[in-house]
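> okay, sequence plus prediction incoming.
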Amino acid sequence: MAGVTISQGVRANLISLQQTANLMSETQNRLATGKKVNSALDNPNSFFTAASLNDRANDLSTLLDDMGQAVQTLKAADEGIKSITTLVEAAKAKANQAAQTSSTTDRAKFASEYNDLLTQIEGIANDSGYKGKNLLAGDSLVVTFNEKTGTDKNTMSISGVSYGDASSGLSLSEAADWTADDDGDTAIETTLTSLTSALTTLRNQASTFGTNLTVVENRQNFTKNMINTLQEGGDKLVNADSNEEGAKLLALQTRQSLASTALSLASQAEQNVLRLF
């Protein structure tokens, strides 16, 4: 079968129409997906660079969740210390009340109340855990700040304390001999000294946990900003400008209309030759 021959004018306009159609398809795809780079075929460098940036952002997002849980664990411990401090202050008040009376009955009453407060101190310490991690019951906490491994890995270790046993963690012992004599006075004075030391220990530990919390929250905010930076950078490499693509589509539609008109005019020229016969 013989091939169909078309004139140079018709062929030129046909090629223009085909190119315009391809460009329109590409522009419409960008508008539909919102991206100017949808695969490595579009732009290998931008595609793989954006993928790398988004992969790191995803890794950091996972760590961000862990940091958030670490913050909650520290806050739980901090709340526990605040409550324990209040109870130790109350226990100190009981010891002072006992020191100011010579009644054996009153001293025995204050001693019983003091011992009850110690029990509550231990109870609060044991109940200050979060998701199975209790910094007031001897557990430690390791917070990871970046996605790297080996020597480049950035972590912070937070050591816990053992306040679940007041006698060992805070050096507080039960009042068993607050009698109305010199021995009782000495025992109460020893207890007051231990309570003052316990308050100092609690305040120092609260300061330590507060510093740890500040560090973790700061890294949490930094990581959030870093994730946004990575995602924004990746988007700039692959995302399309909808305004620009819309303007291109409008221009291509105009070009397509003009090319169709030109093709029609070129065909009419050939038809005029046919009329001569």
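Yep, that arrived.
> going forward, measure contacts between C-alpha atoms and count neighbours the same way
Noted.
> identify each buried residue in the host helix or strand of Thr119, please.
Element membership for Thr119 (DSSP states H and E) is helix 104-126. Neighbour counts using 16 or more other Cα atoms under 10 Å place 106-108, 110-115, 117-118, 120-126 of helix 104-126 among the buried residues.
> number of nearby residues for Thr214?
Neighbourhood size, Thr214 [other Cα atoms under 10 Å]: 13.
> how much space separates it from Gln220?
Between Thr214 and Gln220 the distance is 10 Å, computed by Cα to Cα, to the nearest Å.
> show me where the stretch 1-150 of the chain has helices.
Counting by DSSP state H, counting those that start in this stretch, the stretch 1-150 of the chain has helices at residues 8-33, 44-99, 104-126.
> out of the ones you listed, which is closest to Leu265?
Within the helices of the stretch 1-150 of the chain, the stretch nearest Leu265 is helix 8-33; the backing value is 8.8 Å (Cα to Cα).
> got the buried residues for that closest one?
Taking 16+ other Cα under 10 Å as the criterion, helix 8-33 shows 10, 13-14, 16-17, 20-21, 24, 27-28, 30-31 as buried.
> redo these as TSV? Include distance to Val161.
Below are the buried residues of helix 8-33 laid out as TSV (distance: Cα to Cα, whole Å):
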residue	distance to Val161
Val10	87
Asn13	83
Leu14	82
Ser16	78
Leu17	77
Thr20	73
Ala21	72
Met24	68
Thr27	63
Gln28	62
Arg30	58
Leu31	58
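> and the gap between Glu89 and Leu237?
Applying Cα to Cα, the value for Glu89 to Leu237 is 60 Å.
> next one for the comparison:
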Amino acid sequence: MLTGALSLGYANIALFYKKNDNLYADNLMHIGSGKKVNSPQDNIPDYFYAKKINSENRGYSHIRQELGEASILMQVASEAGETVFNALDRMRVLVKMYYDPNSDSDEQNAIKAEFDSLKGQVDFTVANAAYDGRKLIEDNGSGALDSVNIDPYDINVKYDISFTGDDVADVSTLTLGSGNKEDDSNAVQAELNKAGSYLAKVSAYSQGLRSQSNIISKKMTVNSSVEERLVETDTGAEIAKAVDRDIRSQSSLAMMAQANVMRGSIMRLFGM
């Protein structure tokens, strides 16, 4: 009976040692990997919620990259728009100078030459301003110059960038020297207004893209913080647990060794 009790005690100590040793190994794995949740076995709800958050952040990262590309596109569009606007603004001034009573014929010829040169510059910029194969200054009709998905769960939620005919300057009919100052001036002003509308839209789109990017960055930061709390290891706590379980393992080994000695002594005592 005594040896049976010792055997049962030994078995219980061995079971405790095995369980504690497994927990000790888990602590070492958590410390080594930096994660307390490595698989569903560690914590099913936290594991799958962390996976969902991680997947969402990958989607947001892709969206932020596309927003960055769209922002670069708007920077190029802004430069082209400013070129057109500045040229038309100068053309507006030239109309006034041309019809100034103090301007002689030589001055008028020089003014008209500059006017025509600026007209060619605007024509060239409108026709050739492009980014990644997309023409920047044109009426997009019912389509969009660019369209960025801003929701990783719904591809239909998009940030669209588009322009209309009211935003695209057309200098093909502009003339200087028609003899009617008001007509020439009004015609230039109408195209200048279009160029201004284009620049205003570019600025608004750029601000919108920055706002969307900031919102997504904040969302990703929150997600990362939540994911970290779910799966990241508290190194100090894990080390404390590991030390405690190591001590318990060593104690269990000592107790099993002592139980073996006692069982051997009893068996020798009874001649078993």
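Received the coordinates, thanks. Predicted, not measured: the structure shown is a model, and the values here were computed from it.
> the helix holding Thr119 of the first structure - contacts with which helices or strands?
In terms of contacts (3 or more Cα pairs under 8 Å, 6 or more residues apart in numbering; DSSP states H and E), helix 104-126 of the first structure is packed against helix 44-99, helix 166-169.
> counterpart of Ala195 of the second structure over in the first structure?
Under the alignment (TM-score structural alignment), Ala195 of the second structure pairs with Leu202 of the first structure.
> just checking, that match touches Ser83?
No: counting by Cα atoms under 8 Å, Ser83 is not a contact partner of Leu202 of the first structure; they are 10.4 Å apart.
> the residue nearest the centre of the first structure: what's it in contact with?
Taking Cα atoms, centre = their mean, the centroid of the first structure lies closest to Leu64, which sits 2.8 Å from it. Contact analysis of Leu64 of the first structure by Cα atoms under 8 Å, 6 or more residues apart in numbering lists 220, 223-224.
> tell me the SS of the match of Ala195 of the second structure?
helix (DSSP: H, G, I helix; E, B strand; the rest coil).
> so stretch 220-240 of the second structure aligns onto which residues of the first structure?
Under TM-score structural alignment, the alignment places stretch 220-240 of the second structure onto residues 227-247 of the first structure.
> and the matching stretch, what's buried?
227, 230-231, 234-235, 237-240, 242, 245.
> got it, and stretch 44-60 of the second structure?
Going by neighbour count (16+ other Cα under 10 Å), the buried part of stretch 44-60 of the second structure is 46-47, 50, 53-54, 56-57, 59-60.
> distance from that stretch to the middle of the chain?
Relative to its parent chain, stretch 44-60 of the second structure has a centroid offset of 16 Å by Cα atoms, centre = their mean, to the nearest Å.
> mean deviation of that stretch from the first structure?
Compared with the first structure after the fit, stretch 44-60 of the second structure shows a mean deviation of 1.5 Å (mean Cα distance after the TM-score superposition for the first structure).
> okay, Gly129 of the first structure and Gln8 of the first structure: tell me how far apart.
84 Å.
> do the same with Phe222 of the first structure
64 Å.
> then Gln231 of the first structure?
50 Å.
> circling back to that earlier point, of the contacts of Leu64 of the first structure, closest to Gly160 of the first structure?
Nearest to Gly160 of the first structure, judged by Cα to Cα, of the contacts of Leu64 of the first structure is Gln220 at 21.0 Å.
> check which helix or strand covers that closest one.
Assessed by DSSP H and E, Gln220 of the first structure sits inside helix 182-238.
> now the contacts of Leu64 of the first structure: which count as buried?
For those, buried by 16+ other Cα under 10 Å: 220, 223.
> what's the closest of the contacts of Leu64 of the first structure to Asn134 of the first structure?
Asn134 of the first structure has its nearest neighbour among the contacts of Leu64 of the first structure in Gln220, at 20.9 Å by Cα to Cα.
> count of neighbours near the closest residue to Leu172 of the first structure other than its chain neighbours?
In space, and not counting its chain neighbours, Leu172 of the first structure is closest to Ala166: 5.5 Å by Cα to Cα, 6 or more residues apart in numbering. Residues within reach of Ala166 of the first structure, counting by other Cα under 10 Å, total 20.
> tell me the contacts of Ala166 of the first structure?
Ala166 of the first structure neighbours (Cα under 8 Å, 6+ apart): 118, 121-122, 172-173.
> looking at these, which one is closest to Ala137 of the first structure?
For the contacts of Ala166 of the first structure, the nearest to Ala137 of the first structure is Glu122 (9.3 Å; Cα to Cα).
> chain neighbours aside, what residue packs nearest to that closest one?
Among residues not flanking Glu122 of the first structure along the chain, Gly164 sits closest, at 4.5 Å (Cα to Cα, 6+ apart).
> so that neighbour: helix, strand or coil?
Under three-state DSSP, Gly164 of the first structure comes out as coil.
> my guess is it meets Leu136, correct?
Yes: counting by Cα under 8 Å, Gly164 of the first structure does reach Leu136; the two are 6.8 Å apart.
> ok, these two, which is more surrounded?
Leu136 (28 against 23).
> isn't Ala95 of the first structure right up against Ile188?
Yes: using Cα under 8 Å, Ala95 of the first structure is in contact with Ile188, at 6.2 Å.
> return every residue with contacts to both of these two.
Counting by Cα under 8 Å, 6+ apart, Ala95 of the first structure and Ile188 have no contacts in common.
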